[in-house]
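**Q** Give me a model of this one.
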Amino acid sequence: MRAKGSKLNSLNHLHDPKFFLTFMLKWTLSIPSWTICCRALNKRSSNKIIEFKGVITNDTIRYLRGKHKKYTGPCMATNPIDRCWRCKENWAENRKRLALCGLGFGRKATGGDEGDYYLVTDNSDDDVLEPKPGTLRHAVIQNKPLWIIFAKDMHIKLSKELLVQSNKTIDGRGANVHIAHGCGITLQFVHNVIIHNIHIHHIIESQGGLIRDSEDHYGYRTVGDGDGISIFGSSNIWLDHISMSECQDGLIDVIQGSTALTISNCHFTHHDHVILLGASDTYSNDQYMQVTIAFNHFGKELIQRMPRCRWGFFHVVNNDYTHWKMYAIGGSTHPTIISEGNRYIAPDDPNTKEITNRNYAPESEWKNWVWKSEGDLYMNGAFFRTSGPPSPPNLDFNEKDVIKAKPATFVRRLTRFAGALDCKENVKC
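**A** From the prediction side, this is the model:
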């Protein structure tokens, strides 16, 4: 294990040393100190459960719980994030331990760690201006930190996009929670949010209109694209153990200056545009974007954008790419992409063996973009077209911001339990 602040030579591939140092200064100064929640378990303000009785509904739909649904063996935590909290019988009594477990650029996300628990008891979403107490929409618009949990299995069909306030954790453990056949989740100009252990699928375009986004504000929203999760101008976000498929637009869009994100332990299937990191070649503030993509499984019937990057710095580490139909990783506007310890299994089509895809630039330009592959495993003819200087500059990183890659031969094990888990109280999860 390298000491904190050591030089990670294999990962320090920014175009210019001044770029990263400028980013760190601006990013640090742009986030008020009060947004960084205390990570010590004994400093939470409360573990009280906010419950609205008399509104538990029976309108639930049971779905398959993820790619590992057939596993019946003993509990196994196979990667460093999961080993922090999984396979403990008392996980339900100590849910907030999860806030200590983040790694990568989104590791400072603690969500509702300093707040009460909020128990969602009602799966309806009938009133977006005055949400009913006990609903998910009522929970996420509260101005205070909250750790949101679910009373039972739920299928939630959102009538409009769900606007989440800062300092929230949406924790689906202990229930089978599906956000499906309605609108998606939006994080806009917020910070410190964790979304964990839910299913998101069959998301459709939002019709817009007046929607409440906090206890004391509502406003007019334009038509939404139909993304599963849309992250706009937000920071310190962690998406973990989410199963996602079949949304109208992207599964995850991260745009407009968002930064400090980790997407981990997710399972993606049946989709075209999977993950978009930066939406505009002209929006230069995305140069400060930093995103970690770790321990995810990119599975059946995926086509492209796993992810598709612009401007920023992207660490793609220990993911399992078992399917793509066009390409896996793409980008434009000189993003820095470091691929480490991933397994890439190319499709049988001889025209789609290349992992990478560069857009809107001739080779004379993109040959200078820093795209590196280190320790990746290529199968069935897959290949990664690298670019950038042979000896890029060395820069200092905090080792917690940059996950140390395991050998690519371990990836199947590392990602074995990607997606939403079937967690039950008093049973190891």
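
**Q** from here on, contacts and neighbour counts on C-alpha atoms
**A** Fine.

**Q** Which residue, other than its chain neighbours, is closest to residue 164?
**A** Leaving out its chain neighbours, the residue that sits closest to residue 164 by Cα to Cα, 6 or more residues apart in numbering is residue 140, at 4.9 Å.

**Q** any idea how far the longest helix seen in the chain is from the chain center?
**A** Across the chain, the helix with the greatest residue count (assigned by DSSP state H) is helix 17-30. Relative to its chain's centre, helix 17-30 lies at 23 Å (Cα atoms, centre = their mean, to the nearest Å).

**Q** ditto for stretch 226-246
**A** 5 Å.

**Q** now stretch 85-102
**A** That offset, for stretch 85-102, works out to 18 Å (Cα atoms, centre = their mean).

**Q** Span of it from start to end?
**A** 10 Å (Cα to Cα, to the nearest Å).

**Q** now do stretch 339-353
**A** Stretch 339-353: ends 16 Å apart by Cα to Cα.

**Q** Now do that stretch: everything it contacts.
**A** For stretch 339-353, the external contacting residues (Cα atoms under 8 Å, 6 or more residues apart in numbering) are 315-327, 354-355, 371-383, 405-409, 411.

**Q** Check stretch 243-253 too.
**A** Stretch 243-253 has contacts (Cα under 8 Å, 6+ apart) with 66, 197-205, 225-231, 266-278, 418-420.

**Q** can you tell me which of these are in strands?
**A** Among the contacts of stretch 243-253, the ones falling in strands (DSSP state E) are 199-201, 229-231, 267-269, 271-273, 275-277.

**Q** Residue 119 is in what secondary structure piece?
**A** Here residue 119 sits within strand 116-120, counting by DSSP states H and E.

**Q** Sequence B follows; please return its structure for comparison with A:
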Amino acid sequence: MKVKVSAEEAELEGAMTALINATYTDAAPERQALHEDVIEKVERTKQLLQRWAQQGSGAIANNTGGDGGASAAGSCSPPRLSEISVVLNSVEGLLLQELASQAARQIDAASSALSACQAALADQQAASASQQTTNSLEDTGSYILEQAISLLQAASLSLNKLENLNVDSSANPTLIEPDLEFPSSDNTMVETEARRGGGGGGCRRDGTACQFSSCGRGKRLVMCAMGFAYGVTGGANGPTYIVTRSDDNPAHPQPGSLRYAVGLGGGSRGVWITFSNSMIIQLKSMLWIRSSTTVDGRGANITINGRMLVVGGVSNVILHNFQINSMGESDTIHVFAGSTKVWVDHITSFDAKLGLISVVQKATDVTISNCKLSNQNFNMLLGASDSDVVDKNMRVTVYRNWFKDSMQRMPHCRWGFCHVINNLYTNWGFYAIGGRVHARIFSESNAFVAGRRQEVTPWFPGASFTPNFDSSAQIYSYKDLLLNGTTFHQFGQPLSSVASSMAPPYRSNAAYPPLLPNIRALPNFIRSCSGAVFYPSQVNQCVRFAGLS
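**A** Down below sits the predicted model:
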């Protein structure tokens, strides 16, 4: 399905470009080079430490004679080297969030720890100078430590340059405007960053891995949004607030907590929330998200339990890359009361009584993408009641999610328009996709792998003769992949006769989510990339799968 180019597109793209003008600068190539230099040196340092842990530090741990030996055994032991590697592992995540100063502090801490080890090792060697060694120079602890410390010092210098570039570019920004290519016949959309006057950058907005590539680093995440939430900016205009503590005090939110951070949202600027480290947050009451707020869990392993996130009567919200589970009496994420421009992306969610993600009561322009959603019964409800006529204007994009082992509602849509595109369905129970009261559901290029039941919709033989069976919804399948005997009963007139009314009403071609060129690769792709992505290996695998590396 193709979309006509909207007259509003230039205005929308201009607004998006203006928003990120502090990020796309003439210094972008140098910034990227410095970023890659830091990562390369950190990786080489970790390799050196691993090499020494295997062949060098064991000797220290076993040779604790004298004060020097005991000191070296403590400062240079394999557990201590492992701790230093963990510190270095956080650097890439911090750079992903454009937190160069924090990355520099981590590198300095690792360098100081290695210097302490080096000093302790020198004392030990002085105490045992008469002993012979059969190791070559390259295998000795002194040599390895010297190389590792030199690498970290060089990385620290690159980070200092990176910080200076960030300050200079934000003070006097020069735009690099996105050059958008409209979707081809298969709706694959590529965006390149190009300087004014020509020159390509090679930045691809693929819909899934863009969020973890250089294209979407830091607040540039907004450039990766697709579907009806296209144009969402979250808290990109506001300050970044770093959550440093996992406790929750609803009556008196403490500085450093997620509840305190969310309270900074709203207004014209809002807040962009990140996390200093991995944590499990046990909410004691519902957490109400304000307008112009981004909760960005990249670079850490964030799990939210206990109570749901509520997006009610607000606009311009991004919820990205964390787990939210264990809701005893509610959904996990509830979008309602006329909320608009909401992007829920790379969320892992399961274990909730009522369901997982709900969009109801006049909420619209929502994209739910790249999530891993598994629940015993209900999954995703779009439109809460047959009587909620206000939902006739609801527009939701459901894109590249993995609906796993749920009974029903993946989604269930009432009244509005639901574009269900490029998702993976496995082992549904009662039905996968359903609708009532004049909903329009366009199922495009999804992969259905039947398990407990073969039919995708609630249809069954004789359904039309059942008094409570509502057949007013229009449900169409277009280029879906039906596996393991899957069947898809379509509701409404033949698609060819209603194609114009079923075309997703996006404001521009740039909003149309791109399709994976080979739909048969979709199941493995979504299994690799859906849900919260925490570990560098998973990020790298997803980026490689998407062809962005």
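
**Q** re the thing from before, immediately after the longest helix of structure 1, which helix or strand?
**A** By DSSP H and E, the next helix or strand past helix 17-30 of structure 1 is strand 49-51.

**Q** chain center to that next one: distance?
**A** On Cα atoms, centre = their mean, the centre of strand 49-51 of structure 1 falls 27 Å from the chain's centre.

**Q** likewise stretch 450-457 of structure 2?
**A** Relative to the chain's own centre, stretch 450-457 of structure 2 is displaced by 29 Å; criterion: Cα atoms, centre = their mean.

**Q** Stretch 83-101 of structure 1 too?
**A** 19 Å.

**Q** ok, the corresponding residue of structure 1 for residue 361 of structure 2 - how many residues close by?
**A** Applying TM-score structural alignment, one finds that residue 361 of structure 2 aligns to residue 256 in structure 1. Residues within reach of residue 256 of structure 1, counting by other Cα atoms under 10 Å, total 21.

**Q** Residue 173 of structure 1 maps to what in structure 2?
**A** By TM-score structural alignment, residue 173 of structure 1 lines up with residue 298.

**Q** Over to residue 313 of structure 1?
**A** Going residue by residue (TM-score structural alignment), residue 313 of structure 1 aligns to residue 417.

**Q** contacting residues around that match?
**A** Taking Cα under 8 Å, 6+ apart as the test, what residue 417 of structure 2 contacts is 392-396, 439-442, 504.

**Q** how close does the nearest residue in space to residue 386 of structure 2 that is not next to it in sequence get to residue 459 of structure 2?
**A** Nearest residue to residue 386 of structure 2, sequence neighbours excluded (Cα to Cα, 6+ apart): residue 437, at 6.2 Å. Residue 437 of structure 2 is 15 Å from residue 459 of structure 2, where distance means Cα to Cα.

**Q** now residue 339 of structure 2
**A** Residue 339 of structure 2 is 32 Å from residue 459 of structure 2, by Cα to Cα.

**Q** Look at these two and report which has more neighbours.
**A** More crowded of residue 339 of structure 2 and residue 459, by other Cα under 10 Å: residue 339, with 23 against 19.

**Q** so is residue 153 of structure 2 in a helix, a strand, or just coil?
**A** helix (DSSP: H, G, I helix; E, B strand; the rest coil).

**Q** Quick check: which element contains the closest residue to it other than its chain neighbours?
**A** Of all residues not flanking residue 153 of structure 2 in the chain, residue 111 sits nearest, at 7.4 Å (Cα to Cα, 6+ apart). For residue 111 of structure 2, the element it lies in under DSSP H and E is helix 100-127.

**Q** So which other helices or strands are in contact with that helix?
**A** helix 66-75, helix 78-96, helix 141-171 (3 or more Cα pairs under 8 Å, 6 or more residues apart in numbering; DSSP states H and E).

**Q** Give me the buried positions along it.
**A** 100-104, 106-108, 110-111, 113-125 (16 or more other Cα atoms under 10 Å).

**Q** Aligned against structure 2, show me the partner of residue 155 of structure 1.
**A** Match for residue 155 of structure 1 (TM-score structural alignment): residue 280.

**Q** cool, residue 240 of structure 1 as well?
**A** Match for residue 240 of structure 1 (TM-score structural alignment): residue 345.

**Q** Mean deviation, the host helix or strand of its match versus structure 1?
**A** Using DSSP H and E, residue 345 of structure 2 sits within strand 340-352. Here strand 340-352 of structure 2, set against structure 1 after superposition, deviates by a mean of 0.6 Å using mean Cα distance after the TM-score superposition for structure 1.
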